[in-house]
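# Have a look; sequence and predicted model below, questions after that.
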Amino acid sequence: MTGLTQEIMYAAILEKDTSFEGVFFTAVKTTGIFCRPSCTARKPKLENVEFLYTSKDCLLKGYRPCKVCRPLENLHETPLPIKQLLEELHADPTRRFKDWDLKQKGIEPHSLRRWFLKNHGITFQAYQRMFRINSAFKKIQVGNTVTHTALDTGYESLSGFGHSFKNIFGVSPKNSKAQRIIDLKRIETPLGTMYACAVAEGVCLLEFTDRKMLETELKSLCKLLNAVIVQGENEHFKVLEHELSEYFAGKRKSFNTPLFTPGSEFRNRVWQALQQIPFGTTRSYLEQAKAIGKPEAVRAVANANGMNRISILIPCHRVVGTDGSLTGYGGGIWRKQWLLNMEKGAADSTSEM
């Protein structure tokens, strides 16, 4: 894999660097076990290690998956009982799961609280409240009365409903018509967890959760749309998750998920040009500038690429330096390398059929 040396990969496992997840696996010759880069088990000596790029390669060479880091599972993947709990909540946001309900499902409330704090930054109870308020907001937006909405979403008093509503949206329910809501969902991928945001028009953000500019992007979206971002379901998420799953499996080369890209005319021209780069290929920034009829605007094109909020679907990872070198990528250079290698491999295998 271009750009990755043994020294870089060994340094990554010593530092338990999660940004290399999905890029390579550490296979230990002396134990016959393979691990993910961030494994917390004791680190082997460099001479006892070989680095392999797929779990399939590891298994074919006779290595067993580590019981500590479980390399065959997605990093931070939601446990099945929690997935099922969330599916029930998404189907009916008015439901209230109490500790007794959780225990009946075999879920320890304290463990659930810790998992949500670690992966969502809020407790499960707060997550439930957000879903209910999200549902209420949408009901009011389509014309339901505040009183009817409060009762329909499980609130016992109008004052309690109004207080919860204002805490999240900053306005009272009756003054919320001028505001929008942006739905937020956590999506797991082989390269780590991503956040997806969507409005009625389409998906407006898809980023890896460790992207440094993520908070800035979220604030920018809220300002552009006069909106508040809240955990919630959206009709576009199901399509997005299905298509992403096919993409990461090498079975999808283009996307049909509706996109919404608020921004200047110039930036939208750049983002549209990105979507014209064929799967499995790359272009330079100069080629991109020429593609939009602005060969002199290479730097502006590069800046617009960096402002892209929708990773993968608007494939800014397919743009490289004039000499073919990998340039900056918000999700990390290593993810960019993985995506390009995966796409090229999938494109090559298709052309050989």
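That came through fine. Numbers count the residues shown, from 1 in each chain.
# contacts, neighbours, all on C-alpha from now
Noted.
# For L75, which three-state class applies?
Secondary structure, DSSP: H, G, I helix; E, B strand; the rest coil: L75 is coil.
# How about the contacts made by the nearest residue to it once chain neighbours are set aside?
Of all residues not flanking L75 in the chain, G192 sits nearest, at 5.8 Å (CA to CA, 6 or more residues apart in numbering). Listed by CA atoms under 8 Å, 6 or more residues apart in numbering, the contact set of G192 reads 21-22, 74-76, 208.
# Which elements pack onto the particular helix or strand that has I8 in it?
Taking DSSP states H and E as the criterion, I8 maps to helix 6-14. Secondary-structure packing of helix 6-14 (3 or more CA pairs under 8 Å, 6 or more residues apart in numbering; DSSP states H and E): no helix or strand packs against it.
# Pull out the buried residues from that helix.
Applying a neighbour-count criterion of 16 or more other CA atoms under 10 Å, one finds 9-10, 12-13 buried in helix 6-14.
# And the strands in the stretch 251-353 of the chain, which stretches?
Taking DSSP state E, counting those that start in this stretch as the criterion, the stretch 251-353 of the chain carries its strands at 283-284, 319-320.
# Could you identify the helix or strand that succeeds whichever helix or strand R113 is part of?
Following DSSP H and E, one finds R113 within helix 109-120. Later in the chain than helix 109-120, the nearest helix or strand by DSSP H and E is helix 124-141.
# can you tell me how far the residue most central in space within the chain sits from F208?
Central residue of the chain (CA atoms, centre = their mean): M194, 1.3 Å from the mean position. M194 sits 4 Å away from F208, going by CA to CA, to the nearest Å.
# what's the answer for F279, then?
Applying CA to CA, one obtains 21 Å for the distance of F279 from F208.
# And these two? Which one has more around it.
F208 (23 against 17; other CA atoms under 10 Å).
# isn't the more buried one right up against T189?
No: contact criterion CA atoms under 8 Å: F208 and T189 do not qualify, at 9.4 Å.
# buried stuff in the strand or helix carrying K238?
Using DSSP H and E, K238 sits in helix 235-248. Across helix 235-248, burial judged by 16+ other CA under 10 Å covers 236-237, 240-241, 243-244, 247-248.
# likewise stretch 203-219?
For stretch 203-219, burial by neighbour count (16+ other CA under 10 Å) applies to 203-210, 214, 217-218.
# Contacts for that stretch, please.
Under the contact criterion CA under 8 Å, 6+ apart, stretch 203-219 has outside partners 192-198, 229, 236-237, 257-262, 309-311, 330-332.
# structure B:
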Amino acid sequence: MLFPMPPSDTLYQALLDRDPAYDGQVWVCVASTGIFCRLTCPARKPLRANCSFHDSVAACLAAGFRPCKRCHPLAPMAAGEPVIQQLLAALDQDPARRWGEPDLVALGLDPSTVRRVFKRQFGMTFLEMARHRRLREGFTTLASGGPVIAAQLEAGFESASAFRAAFARLLGRAPGSLRQDALLRADWIATPLGDMLSVCDARHLHLLEFMDRKALPAELARLAKAAGGEIGLGRFDPSDQIRAELARFFAGSSARFDTPLALHGTPFTRQVWQALRAIPPGQTRSYGALAQDLGRPQAVRAVAQANGANQIALVIPCHRVIGADGALTGYGGGLWRKQRLLEIERGYRSPPPGLAPDRPQA
């Protein structure tokens, strides 16, 4: 088990409330139907006497239960929404398309429903996501030495001012201010859970964040100030190393990250980050347990603040910290990502002696 299971009565109430806090952590098996579901399943709620709870999909399958066809417990949480699957596929097919609400209506979709579903799952609307995808094309052009006007056209912006404003909202700085000879260089990395931005110098990784994180512009500004230099575009050796390690992580071959890190924080904050790195893949800790491990049992709030200040996602695995009751709690990259990361890392758990390790679910 990744965490002590809360009492069954607590989990049953979460099932009644469709509480998303336990997604990716607990599933319910319903004896009367022979199926298992997420606690957020929209189906009619079963009687308490017919419910049992398990901490893994494998346990539900081993008990003889079939996956629910309404909440899709074998799929990542975000993929359970048909409208998300439809629009993400359309975005992949034509990333340069300039999407608007009329395009959604033409597909037979209600823009307000699309906005609500994407905001709930990703923390941004579909139209914002489409703009991010277009900006990636412009970023790539700039990083390869292309002029701003070429990047603007590659990103599908007719207006130079609109391109500059969109770029500044995303990265906190205008495209023309990002030099290729800067001591800190940013690289755009596509992953199965969304685009990420790495910032490295010639020897260390300073930042790794999901591009849609609201705090990213402020983090970049603090980093530039702390490092005493501007941030430009391009790659160093650590940029290539973290890109390769992320590819292996998402491919299911390795959860090991050896890229050298530059840690910007107080001594206590860095101590918390080191404790996070000591949590094995496939396991979790509560804030209280981390405080105990550090010999500071009264410093739970300070541990939580240090966890939230982490700006090197995945490598410093703040996603492995959950609530004392097993709830996922907050995550800057979104709870849906936290749930999916924990699902992936179940495949990296150390098995009991004599058993083969689990493999990450597709």
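Here it is on my side, so go on. Source: prediction; values computed, not measured.
# my read is the residue nearest to the centre of the first structure is in a helix, agree?
No: counting by three-state DSSP, M194 of the first structure is not found in a helix; it is strand.
# how much space between it and I312 of the first structure?
According to CA to CA, M194 of the first structure stands 11 Å off from I312 of the first structure.
# Looking at the buried residues of stretch 203-219 of the first structure, which are in strands?
With strands taken from DSSP state E, the overlap with those comprises 203-208.
# Relative to R267 of the first structure, which of the residues you listed is nearest.
Nearest to R267 of the first structure out of these is C204 (CA to CA; 14.1 Å).
# Just give me the match in the second structure for the closest one.
Alignment note (TM-score structural alignment): C204 of the first structure maps to L208 of the second structure.
# ok, now which ones touch the residue nearest to the centre of the first structure?
By CA under 8 Å, 6+ apart, the neighbours of M194 of the first structure are 186-188, 206-209.
# Check E287 of the first structure too.
Contacts for E287 of the first structure (CA under 8 Å, 6+ apart) come out as P295.
# Output the contacts of G192 of the first structure as CSV; include the columns distance to W338 of the first structure.
Formatted as CSV, the contacts of G192 of the first structure follow (distance: CA to CA, whole Å):
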residue, distance to W338 of the first structure
E21, 10
G22, 8
N74, 15
L75, 16
H76, 19
F208, 14
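# how far is stretch 223-230 of the first structure from where the chain is centred?
Relative to its chain's centre, stretch 223-230 of the first structure lies at 19 Å (CA atoms, centre = their mean, to the nearest Å).
# okay, how far is it across it, tip to tip?
OK, stretch 223-230 of the first structure end separation, CA to CA: 15 Å.
# Check stretch 19-29 of the first structure too.
End-to-end span of stretch 19-29 of the first structure (CA to CA): 24 Å.
# any idea which helix or strand carries I187 of the first structure?
Short version, using DSSP H and E: I187 of the first structure is in strand 180-189.
# Repeat that for K103 of the first structure.
helix 99-104.
# which parts of that helix are buried?
L102.
# what comes into contact with it?
Contact with helix 99-104 of the first structure is made by 108-109, as judged by CA under 8 Å, 6+ apart.
# again, but for stretch 158-166 of the first structure
133, 147, 150, 155, 171-173.
# and with 7 Å instead?
Residues outside stretch 158-166 of the first structure that contact it (CA atoms under 7 Å, 6 or more residues apart in numbering): 133, 147, 150, 155, 172-173.
# ditto for stretch 170-179 of the first structure
By CA under 7 Å, 6+ apart, the residues outside stretch 170-179 of the first structure that reach it are 141, 146, 162, 165-166, 226-227.
# same deal with stretch 107-117 of the second structure?
Stretch 107-117 of the second structure has contacts (CA under 7 Å, 6+ apart) with 101, 104-105, 125-126.
# which pair in these spans the largest distance?
Using CA to CA for every pair in these, the one that comes out farthest apart is V105 and T125, at 15.2 Å.
# Specify, as a residue range, where the helix holding I8 of the first structure falls in the second structure.
The alignment of helix 6-14 of the first structure onto the second structure (TM-score structural alignment) covers residues 8-16.
# how close does the matching stretch sit to the first structure?
For stretch 8-16 of the second structure, the mean deviation from the first structure after alignment is 0.6 Å (mean CA distance after the TM-score superposition for the first structure).
# Per the alignment, S32 of the second structure pairs with which residue of the first structure?
By TM-score structural alignment, S32 of the second structure lines up with T30.
# show me what contacts its match?
N48.
# With distance to V28 of the second structure as extra columns, can I get the contacts of stretch 107-117 of the second structure in CSV?
Compiled in CSV, these are given as follows (distance: CA to CA, whole Å):
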residue, distance to V28 of the second structure
E101, 38
L104, 35
V105, 36
T125, 30
F126, 31
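# Select only the buried ones of those in PyMOL?
Selection of buried members from the contacts of stretch 107-117 of the second structure for PyMOL, criterion 16+ other CA under 10 Å:
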select buried, resi 104+125+126
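# what's the closest of the contacts of stretch 107-117 of the second structure to L39 of the second structure?
With CA to CA as the yardstick, the closest approach to L39 of the second structure among those comes from T125, at 24.5 Å.
# Now for the closest one: which residues touch it?
So T125 of the second structure contacts 115, 118-119 (CA under 7 Å, 6+ apart).
# what does L328 of the second structure give?
Residues in contact with L328 of the second structure (CA under 7 Å, 6+ apart) are 21-22, 322.
# Where do the helices of the second structure begin and end?
8-17, 57-62, 82-93, 101-106, 111-122, 126-143, 148-154, 160-171, 216-227, 237-251, 267-277, 287-293, 300-308, 335-346 (DSSP state H).
# now those helices in JSON lines, with distance to R185 of the second structure?
Formatted as JSON lines, the helices of the second structure follow (distance: least, CA to CA, whole Å):
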{"stretch": "helix 8-17", "distance to R185 of the second structure": "45"}
{"stretch": "helix 57-62", "distance to R185 of the second structure": "41"}
{"stretch": "helix 82-93", "distance to R185 of the second structure": "27"}
{"stretch": "helix 101-106", "distance to R185 of the second structure": "36"}
{"stretch": "helix 111-122", "distance to R185 of the second structure": "27"}
{"stretch": "helix 126-143", "distance to R185 of the second structure": "9"}
{"stretch": "helix 148-154", "distance to R185 of the second structure": "17"}
{"stretch": "helix 160-171", "distance to R185 of the second structure": "13"}
{"stretch": "helix 216-227", "distance to R185 of the second structure": "11"}
{"stretch": "helix 237-251", "distance to R185 of the second structure": "9"}
{"stretch": "helix 267-277", "distance to R185 of the second structure": "23"}
{"stretch": "helix 287-293", "distance to R185 of the second structure": "33"}
{"stretch": "helix 300-308", "distance to R185 of the second structure": "24"}
{"stretch": "helix 335-346", "distance to R185 of the second structure": "26"}
